[in-house]
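> build the 3D model from these lines:
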Amino acid sequence: MKKIPSKKITPMPPKFNMIWLWIAMIVGFFGLQYIFSSEPTKKISYNEFETKMLIPGDVDKLVAYKSNDLVDVEVYIKKDKLEEDKYKEVAPSSNSLSLSPNSGPQYRFTEPSAEILEKKLTASQDSLGQSQARVAVSYEDRSNPWTGWFISFMLPLLIIVVIWIFLMRRMSGGAGGGSGALFNIGKSKATLFDKESQINVTFNDVAGLTEAKQEVMEIVDFLKNPKKYTNLGGKIPKGALLVGSPGTGKTLLAKAVAGEAQVPFFSLSGSDFVEMFVGVGASRVRDLFKQAKDKAPCIIFIDEIDAIGRARGKGNMMGGNDERENTLNQLLVEMDGFGTDSGIIIMAATNRADVLDHALLRPGRFDRQIYVDMPDINERKEIFAVHLKPIKIEAGIDVNFLARQTPGFSGADIANLCNEAALIAARNGHESVIKQDFLDAVDRIIGGLEKKNKIITVEEKQAIAFHEAGHATVSWLLRHAHPLVKVTIVPRGNSLGAAWYLPEERSITTTEQILDEMCSALGGRAAEKIAFGKISTGALSDLEKVTKQAYAMVSMYGLNDKVGNISYYDSRGQESFTKPYSETTARIIDEEASKIIEEQYARALQILNDNRENLDKLANKLLTSEVIFKEDLEQIFGKRPFDAENTELLAEAVPDESYSIENAANPSSAEGSDENK
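Sure thing, here's the model as predicted:
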């Protein structure tokens, strides 16, 4: 029975409390006071000074200064004498943190005037004769008390203030810049694009996305002509949520809305609301809507809204609200707070609409959810036309051909492909980008960098050749397998070999199609078993793929007769801790998935045994040329018996040089022979 791993629960870290920061500042202030302070001095009489210090010769120097019509005298004891027991009470401790612990003074006494002090010192030292050096008095003017006060009080305070400003700037991300960060923590970080800094992106710059553009164009019309709808009793929608895979153009579409509407456009990310201080996120939401009301009509665009819009209560093991939930609550309040005729429209984008809070998606908040799908072949043509404009390409490049070569590519993938092709053309010294540069760019993006110098033994190379020949043979002879157009045993990326396919663009998949794909994926391991009588670890990616497909057939799509028309798939991820079926059902699912895989493996073995001679020919050709194409397979196997049904696209997609690609939407269709793939 398959063991379902338990999800590791990470404890929530404690919230940051400002009280601890204030306590740390107060402790630091007194600590600095102690550090900057010198060792305390002991007050004595002149007689004690004369008998215990001056006559024994322990005095290093005397410093006198006038204080309140009297003369204060500071006594500095010689450093070597401070080690004696009689000076133990004023000697500096070894662990003292004072900046100048040995500088003294250690004692002090007071005299009525400087004249009296000089007379007493002269009389005391005359009795010593010439056996001991005389100690002179140096006089200092300490009439300005501000110097000592500044050093002892203001300097530590200034250091504390500087540290506070530095911490606040770091914690607030430098909002407002300079010392203004202290007061701008709760301000919105949204970037405003208005007439002075207007966005020049329009719908003409957004290729494809026909249905999505129709939805958002109505929002633009709302902003330009609101009375057209309000006169009929209609209400301007409050929000539109763009949902789609990464790279499909959600942010670009929002910019086009702002460019077409010619209204102020506030742009920010969901993570801009996140802050470690309590209440800062909610404060920024309030400030954002306050600015938006002043600029209405306008658009607020929040990219990656799932950073603050995740469903409340999930993942919070302590049972209380965290800062992210407070921010979401404030956003919900603000979206309900402004009137429908205020002219403020919120647009948001996310890749994870399934994790968003239900209150955020209800009518009255995000009234419209616009799904931005992967572009189809016609939309890819339009996207290529946009991205090829700045590139110098050779005459005769067929955009239709490029669109057919890139099934499953998003708009960002196509932009990257065009740029990569230009780089490859420059590397090869071409004056313009040719067709082969685009094909090489596709291989580079999908398969990785080619590694012709990778060290591979003869036995490994033979195993890789038969593995890839097995994939090619089975896929060529199965009705619903993706048409194979290229096989290589040249290492590329993490793979030691790969098979390229050009699949159909279909929306649904039948049971027969899944089984044929699984059989084709297992053809590599089956070929190794037939050719060498043993198998290797090179089929890791194939096994991962077929295992997922088998379990999906049984537990998700209801394609298994024994389990029946039941799906245990949880689209909202609410069953992450418990499985929605019993132990008996789990055992049945495991058995049926294993049965499907073993049946397709046996089927692949049978197909390869029936075509053993052609399998050997194909593997030997791979060992000789390292790369083979569709035409090579036709010479060995002949025309596919079912090509007449679905080869209309394939006939045009294969280039004149018989060089093509695999499906980017299903990266596992490039069957690798490396266990790490």
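
> use CA for all of it now, contacts and neighbours both
Fine.

> the stretch 501-650 of the chain: strands as residue ranges?
Secondary structure of the stretch 501-650 of the chain by DSSP state E, counting those that start in this stretch: the strands cover 627-629.

> can you list the neighbours in contact with stretch 294-304?
With C-alpha atoms under 8 Å, 6 or more residues apart in numbering as the test, stretch 294-304 has contacts from 223, 251, 254, 258, 263-271, 292, 342-351.

> stretch 478-491 too?
By C-alpha under 8 Å, 6+ apart, stretch 478-491 touches 450-452, 454, 461, 464-465, 468-469, 472, 475-476, 496-504, 512-513, 516-517, 520, 622-623, 626-630, 642, 650, 654, 658-661.

> go again with 7 Å.
Outside stretch 478-491, the residues that touch it by C-alpha atoms under 7 Å, 6 or more residues apart in numbering are 450-452, 464-465, 468, 472, 475-476, 496-503, 513, 516-517, 520, 626-630, 642, 659-660.

> to check against the first, give me the structure of this:
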Amino acid sequence: MSNNKNNNSKFKLSPWLFYGLFIGMFLLISIFSGGGLDFSNPRPASLSKFYQYLDSNQVAKVTFTNTKANIFLKEKALESKTHEKVSKDVFGKPNIKGPQYYTEIGNIELFQKTLEEARTKGLLNDYEKEPDSMWGELLSILLPFLLLGAFWLFMMRRMSGNSGGGGGQIFSIGKSKAKLFDEKNDIKVTFENVAGLEGAKEEIQEIVEFLKTPEKYTSIGGKIPKGALLVGPPGTGKTLLAKAVAGEAKVPFFSLSGSDFVEMFVGVGASRVRDLFKQAKEKSPSIIFIDEIDAVGRARGKNNFTGANDERENTLNQLLTEMDGFGSNSNVIVLAATNRADVLDKALLRPGRFDRQIYVDLPDIRERKEIFEVHLKPIKKAEELDTEFLAKQTPGFSGADIANVCNEAALIAARKGKKAVEKQDFLDAVDRIIGGLEKKNKIVTPEEKRAIAIHEAGHATVSWMLEHAAPLVKVTIVPRGQSLGAAWYLPEERLIVRPEQMLDEMCATMGGRAAEKVIFDKISTGALSDLEKVTKQARAMVTIYGLNDKLGNITYYDSSGQNEYNFSKPYSEETAQIIDFEISKLIEGQYQRAINILQENKDKLVELADILIEREVIFKDDLEDIFGKRPFDKGEVKLVEKEQKESTQLNENPNVENE
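Alright, predicted model coming up:
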């Protein structure tokens, strides 16, 4: 820390000092060339004009050098219109003191003789010869060089500043941009602020404990891990875990992003890596955290078609060497986070570098409840708010999504003038985040409204009749975001998915277009998102999960992420035709299945659509009135249904079929 103090106490050349120097030079020239500061604003006059003023008794005084003469007029002469332009100084005040004019002198002896004669005749009060000053002329010559020197000094100071300075500091471009946190920094995030993620916290906490008490592990021959890689979907809390490490560890913590190594200059990335580890070793034991490491850690030689030297590869090579090279230091632990571990270089993932890969998954219902409780602490909420209910309504939400829901709910409550955030505000916030803002003023013709209602009723009818389809929560034809209508579901949280479950979901998704076909014998463009979803599901069944009988137990999925660099597909043209045929067969089969279900329940479909047109929003109770109890409901779904009846509007599910 002493180095920082020395840097702070070092004199810094401010740009204002540079501007002040320039103004000071200008004032010095004025003083030394003219004998002082002159605000009289004299105008030039010819020598003959001066003699004319002199003969007409208008001149009071003359001061001159060998080349120039300053002319001071009498007060009475200044009152005439002839001298109106010189009667004011630069500030607009009467120019009484003068001089009012100046003139160039040709023959100094003749000029001085003329002045003497005028004084003898009483036409001139006085005249004075001033000695020539060399300072003004000297400063005029030296000024450009002085200004260039000052500017050069200013730029050198800027370019050779500290590593944490601005982007113009060329001489510090190879320095590390890592931000240092230690026990003196105000780090408020601890493991108590990280809800859920029990397994990840346990492994991360062990690294912190090793740095605090290394003898606990080394006494029995254990070695500290060189690095830990946090892997998981976006928003699951990888960076938050690293912040908690910074808050818990009593050792220096260097934090930076993978893109901080990348620069347009060759060799800068490797230089910054060396400087980063040099600083970390000087303060060891210490922790380095690199966020989004895939920016610098991609597999080498996969995207270098030109054959040229790749700056990113040089940076990665230096990082590999520093982590576990010939002269590596075991007292520096590297933490890194990414959501694209499949594209990382294999050398980076081997033991001795990133010894541990900690997977940070999406939270389950229990962890979501804990996350809600953390983010609800600063919010004024209603006493009857049940966090377990909120956790059930947000399957598939990450920690960042839940934080966004809580903030959006608070904004909605404030917009409505409430003093506390209620359950309905959270449900509206889920709707707002997933589906977008309601657009009740959108112009929809009666024909379009009926088509949308039939489409959404088709989704509801098919999903109600299928065992493995997600339970329906709500159907709406109110435009929201880019969709004209939506069907909301509460999906079951599964760890594995079976073919019959995927087929039922595909069939329910095709229910909208099938309903249009059954009722109108026409189809429309409203099923775009449905078609996109079922096409991805069918392609995954055929090419990824090996769930197709024709192709058998084979997958074309590459977990290493190298397929994107290949120019050819990993299968023949004949196999490609089979894949296309099987995908189409799956989709068309479920489409026909949905048509058959809707034809058997055509009257109920129309009745449901009519209710939807009338109310614009229908709930699970409305479907039960038409179709009867759904035999596939489980206890947990019925419990959620009981909670839903307590609200006037229910918007509980992130799985939405948008049209």
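
> which of the contacts of stretch 294-304 of the first structure fall in strands?
Secondary structure from DSSP state E places F265, F266, S267, L268, S269, I344, I345, I346, M347, A348, A349, T350 of the contacts of stretch 294-304 of the first structure in strands.

> how about those, which pair is most distant?
I344 and T350 (20.0 Å; C-alpha to C-alpha).

> neighbours around A150 of the second structure, how many?
17 (other C-alpha atoms under 10 Å).

> once you drop chain neighbours, what's closest to E275 of the first structure?
The spatial neighbour of E275 of the first structure that comes closest, neighbours along the chain excluded (C-alpha to C-alpha, 6 or more residues apart in numbering), is G281 at 6.3 Å.

> what number of residues lie near M171 of the first structure?
If we define neighbours as other C-alpha under 10 Å, then M171 of the first structure has 16 of them.

> so the aligned partner of Q424 of the second structure in the first structure is in which element?
The alignment partner of Q424 of the second structure in the first structure, by TM-score structural alignment, is Q436. Assessed by DSSP states H and E, Q436 of the first structure sits inside helix 435-447.

> still on that earlier bit, Throw the ones in strands among the contacts of stretch 294-304 of the first structure into TSV and include neighbour count, thanks.
As requested, those are exported to TSV (neighbours: other C-alpha atoms under 10 Å):
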residue	neighbour count
F265	31
F266	24
S267	20
L268	21
S269	20
I344	25
I345	26
I346	21
M347	25
A348	25
A349	27
T350	24
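
> out of those residues, who's nearest N326 of the first structure?
For these, the minimum distance to N326 of the first structure (C-alpha to C-alpha) is 16.9 Å, reached by S269.

> which one is whatever residue of the second structure lines up with the closest one nearest to, not counting chain neighbours?
Using TM-score structural alignment, the partner of S269 of the first structure in the second structure is S257. Using C-alpha to C-alpha, 6+ apart and skipping residues adjacent in sequence, the residue nearest S257 of the second structure is D291, 4.5 Å away.

> show me what F210 of the second structure aligns to in the first structure.
F210 of the second structure maps onto F222 in the first structure, by TM-score structural alignment.

> who are the contact partners of that match?
I236.

> and the lengthiest helix in the first structure, which residues are buried?
Longest helix of the first structure, by residue count under DSSP state H: helix 583-610. Within helix 583-610 of the first structure, the residues that count as buried by 16 or more other C-alpha atoms under 10 Å are 586, 588-590, 592-593, 596-597, 600-601, 603-605, 607-609.
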